[in-house]
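Participant: Output the structure for:
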Amino acid sequence: MADDRPEVQPVPLETACAWTAEDVADERLWTEHLSPGEIEELERAIAVARAKSDDFLQIGRADFPLPTLGPRLKRIEAELIDGRGFVRIRGLPRQWWSNDQMCLAYWGIGAHLGRPWPQNAKGHLLGDVTDQGKQPGDPTARGNELGQIPLDFHCDGSDLVGLLCLQTGASGGLSAVCNSVALHNRLVRERPDLAAELYRPQPYDYRGEQPPGGRDWYPMPVFTAYGGRLFVRLIRGYILASQRHADAPRLTERAIEALAWMQAEAESGRYSVIMDFQPGDMQFINNYHVLHGRTGYEDDRASGRVRHLKRLWLETEALSERPEQFRNRMGSHWAQRASISRLDAAT
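Facilitator: I've put the predicted structure just below:
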């Protein structure tokens, strides 16, 4: 992609946040179990929130008091931003709680980790990851709408990304996370020319959700260094898809090679971990330090075994400064329709 600015001279960043698969092989390092007392605290918080409003959009941190779990969540947030970058929180009693209780507990926990961020042109602040009938070849399809197929490692569009498992499918659907800090630093050391290329803006396909009258793609670097921190936005499929638009800048040979390198190393298994989700599990990741994906899966609608996750995009208070392109644009055309998705995946 054409760019007249001087080439960036990349350097390794945030080495304390880099890890390999061997470093995180023990799932006890990244699995937090909710205690019976914390579950009771969540039940009380749900009652407080319901007394205020049935509308999740009216429920903030102050309306979901967690005097014990709240400080623990802040410690988890610190680990997400300045440490490993991902966590699985286990223990919400899915077998006893309704969908509404599960979603409200998740929304409230999210409020203690950050401010919600719109996820699509529908304005969903609480979204769904399940088979929504979209096909892989659909140029408007987003990953959260596609069922059955595996998803490549990628980033979403916020500081933190959260997933809550309401239901697993009949088989498969494991979650995968990969350390993008380690990938960045290795690329800088071994192929600084390719790393520098990914510091230049690349075109991303809007998937049909651009502002009214706006162009079909937007420019954004894969790597951004700011205040000594690394910010990553990598959605290889969207970058490649941008080339269907005649006015989108053409990808350079170096960009194509760099994207292929990132894809191959992310899938190598050297910097990733695969985890299962049980109903009631929550996963939160630092979107700038950890790529995520999933394995393929099968649903069985006849038995109700339909994979269904709820999703949050969150703006963390732990990052006091960030590049302009990574700000939560609550005034955007997506945010103007702020809403809660209440999709029933089993139907």
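
Participant: Please make it C-alpha for all contacts and neighbour counts, starting now.
Facilitator: OK.

Participant: where along this structure do the helices fall?
Facilitator: 36-52, 69-82, 99-113, 180-190, 192-198, 236-241, 253-266 (DSSP state H).

Participant: who are the neighbours in contact with L314?
Facilitator: G110, L113, G114, R115, P116, W117, S158, D159, L160, V161, G162 (C-alpha atoms under 8 Å, 6 or more residues apart in numbering).

Participant: of those residues, buried ones?
Facilitator: G110, L113, G114, R115, P116, W117, S158, D159, L160, V161, G162 (16 or more other C-alpha atoms under 10 Å).

Participant: what's the closest of these to G143?
Facilitator: Lowest distance from G143 to those (C-alpha to C-alpha) belongs to V161, with 13.8 Å.

Participant: The closest one - nearest residue in space that isn't next to it in sequence?
Facilitator: W313 (4.8 Å; C-alpha to C-alpha, 6 or more residues apart in numbering).

Participant: Can you list which of the buried ones among the contacts of L314 are found in strands?
Facilitator: R115, P116, L160, V161, G162 (DSSP state E).

Participant: Please dump those into JSON lines; it should also carry distance to S98 for every row.
Facilitator: Rendered in JSON lines, the data for these read as follows (distance: C-alpha to C-alpha, whole Å):
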{"residue": "R115", "distance to S98": "24"}
{"residue": "P116", "distance to S98": "22"}
{"residue": "L160", "distance to S98": "25"}
{"residue": "V161", "distance to S98": "23"}
{"residue": "G162", "distance to S98": "19"}
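
Participant: Another for comparison:
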Amino acid sequence: MVAAQEAAGLVLAKVILHWPNHVKHVIGTSEYSNREMGDFQVVGPVLAPSLSSNVGLSVPGHAEARSDPAQDSLVDLPSGYPSQICHPFAWTKADFVGEASYVYRLSAADQAELRRAKDDFKAQELDGNLVNQDNFPLPTLGPKLRTLGDDIYNGKGFHVVRGLDPCTYSVEDLAIIRLGVQTYIADQCGRQDHRGNMLADNSSEIKLGHHRHSTSSITFHNEEAGDVISWLTRGTSKTGGRCIVAPVYTIYNILAAHRPDVIRTLTKSDWPIALPRFQCRPLMFYHESKLIMNFSRTPLLGSATHPRPGHLPQLNDRQCEALNLVEAIARALQMEIKTRSGDMHFINNFTILHRREGFVDGASPDEKRHLVRMRLRSSTMGWSIPDSLHQEWEDAFAEKGPKTWHLEPMPGDAFPLRKYTN
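Facilitator: Reported below is the predicted structural model:
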């Protein structure tokens, strides 16, 4: 991918990251800068995963070594970690010319096939959570969705399925179609919390005080568990609220080239994570030749909603710097996707960081942001999970344990969100 870009003479933008006080993006002459293509808007700079000499990227050295930045290159990467990773996961915005690269638009024939499958499933009088490829047959659309699933697990790491109109379906029928689509992408559904809630609905009571129900922007993060995170957009806000994604592999390549000491910090087992249970573990893993990142700021730093207990260890300066540098690079690389009502988003929770911009709901019901999130895993393509993350995946996907399906938003006490930050 990188070789093809360079061979095509791609003009790369310049990025200067002034650290640690603020981040300033200096946009170069890239033809991709500040261009809008439908619902696909390229923002920030364009970076090459290889970080060749053609890219003007200045990433300051560690506080203790800034007087001699050359010392940073003397720090080795952790044992077994590659100097660079050449993989489709290591994408840049320049790889996606138009939304067709990552949005699958359901055709009229696709939607007719979905309606037939939904009607056939309901005729079997099965519970909606029992949807699978056998009882929800999609002979034409199914192979296309499997291809998307493979690309999510082994390619770019994200896709949007677009074209459903939530207003034309009952809540139950929309949920059945959503479950039918995603069973071809990742067939196992995971719990959101210890009560077994399978759906996380952002329109539950605002008094919950959780950022999921706020209108503020959220920093880049992963979910606590789930190979793939999916969300169905039942409604969009008046302004803002776009989905914003950034590639973990490209962030890694930048750090490996310029700040290997930060990768050493991220891979140490001394990060004191407070929620949903206290543990010390790495934030980054290279496990069975796959790079995995799993973190969120709130369990590490606390927030107004989730205050950090005073008796727990605080982050040291190196850890704070690592978090901030990951956020800065992710924002430099970020790609924004304007969400439409009916969109089904799927992102690889190992290789894609995501965040949400702030938004404003309107007065009318059709101007209110309404998302329903699920955690997924493929029984055939699922990745091996590092030991430090095994408990979270076991809690989510184990056969034993409660599974509760609330198709409509529930009162606040139905969701123990103070223990689950994402």
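
Participant: and of the helices of structure 1, who's closest to G173 of structure 1?
Facilitator: helix 253-266 (17.9 Å).

Participant: about what we covered before: what's the match for the residue nearest to V161 of structure 1 in structure 2?
Facilitator: Matched to structure 2 by TM-score structural alignment, W313 of structure 1 sits across from R375.

Participant: thinking again about what came up before, among the buried ones among the contacts of L314 of structure 1, which one sits closest to Y206 of structure 1?
Facilitator: For those, the nearest to Y206 of structure 1 is S158 (15.6 Å; C-alpha to C-alpha).

Participant: List the contacts of the alignment partner in structure 2 of that closest one.
Facilitator: Alignment note: S158 of structure 1 maps to G226 in structure 2; criterion TM-score structural alignment. When contacts are counted by C-alpha under 8 Å, 6+ apart, G226 of structure 2 touches G190, N349, R375, L376, R377, W393, A396.

Participant: from those, which two are the most distant?
Facilitator: N349 and A396 (13.8 Å).

Participant: Overlap of the contact sets of these two?
Facilitator: What both N349 of structure 2 and A396 touch, as defined by C-alpha under 8 Å, 6+ apart, is the set A225, G226.

Participant: now structure 2: which of the contacts of L314 of structure 1 match?
Facilitator: Counting by both residues aligned by TM-score structural alignment, their matches' C-alpha atoms under 8 Å, structure 2 reproduces these contacts from the contacts of L314 of structure 1: G114, R115, P116, W117, S158, D159, L160, V161, G162.

Participant: Counterpart of the fourth one over in structure 2?
Facilitator: With TM-score structural alignment as the criterion, the equivalent of W117 of structure 1 in structure 2 is G190.

Participant: so that match touches F397, yeah?
Facilitator: Yes. The criterion here is C-alpha atoms under 8 Å, and G190 of structure 2 meets it with F397 at 4.8 Å.

Participant: Quick check: end-to-end length of stretch 381-395 of structure 2?
Facilitator: Start-to-end span of stretch 381-395 of structure 2 (C-alpha to C-alpha, to the nearest Å) is 19 Å.

Participant: Ok, stretch 327-339 of structure 1 next?
Facilitator: Per C-alpha to C-alpha, the first residue of stretch 327-339 of structure 1 is 20 Å away from its last.

Participant: So what touches it?
Facilitator: If you take C-alpha under 8 Å, 6+ apart as the criterion, stretch 327-339 of structure 1 is touched by 57, 117-126, 158, 211, 315.

Participant: Let's see that with 7 Å instead.
Facilitator: W117, P118, N120, A121, K122, G123, H124, L125, P211, E315 (C-alpha atoms under 7 Å, 6 or more residues apart in numbering).

Participant: residue contacts, the residue nearest to H213 of structure 2 when sequence neighbours are not counted?
Facilitator: In space, and not counting its chain neighbours, H213 of structure 2 is closest to N202: 5.2 Å by C-alpha to C-alpha, 6+ apart. Residues counted as contacts of N202 of structure 2 (C-alpha under 7 Å, 6+ apart) are R212, H213, H370, L371, V372.

Participant: Now do the same for N202 of structure 2: its match in structure 1.
Facilitator: Aligned partner of N202 of structure 2 by TM-score structural alignment: V129.

Participant: Would you mind measuring from its match to S53 of structure 1?
Facilitator: 25 Å.

Participant: Ok, W334 of structure 1 next?
Facilitator: 24 Å.
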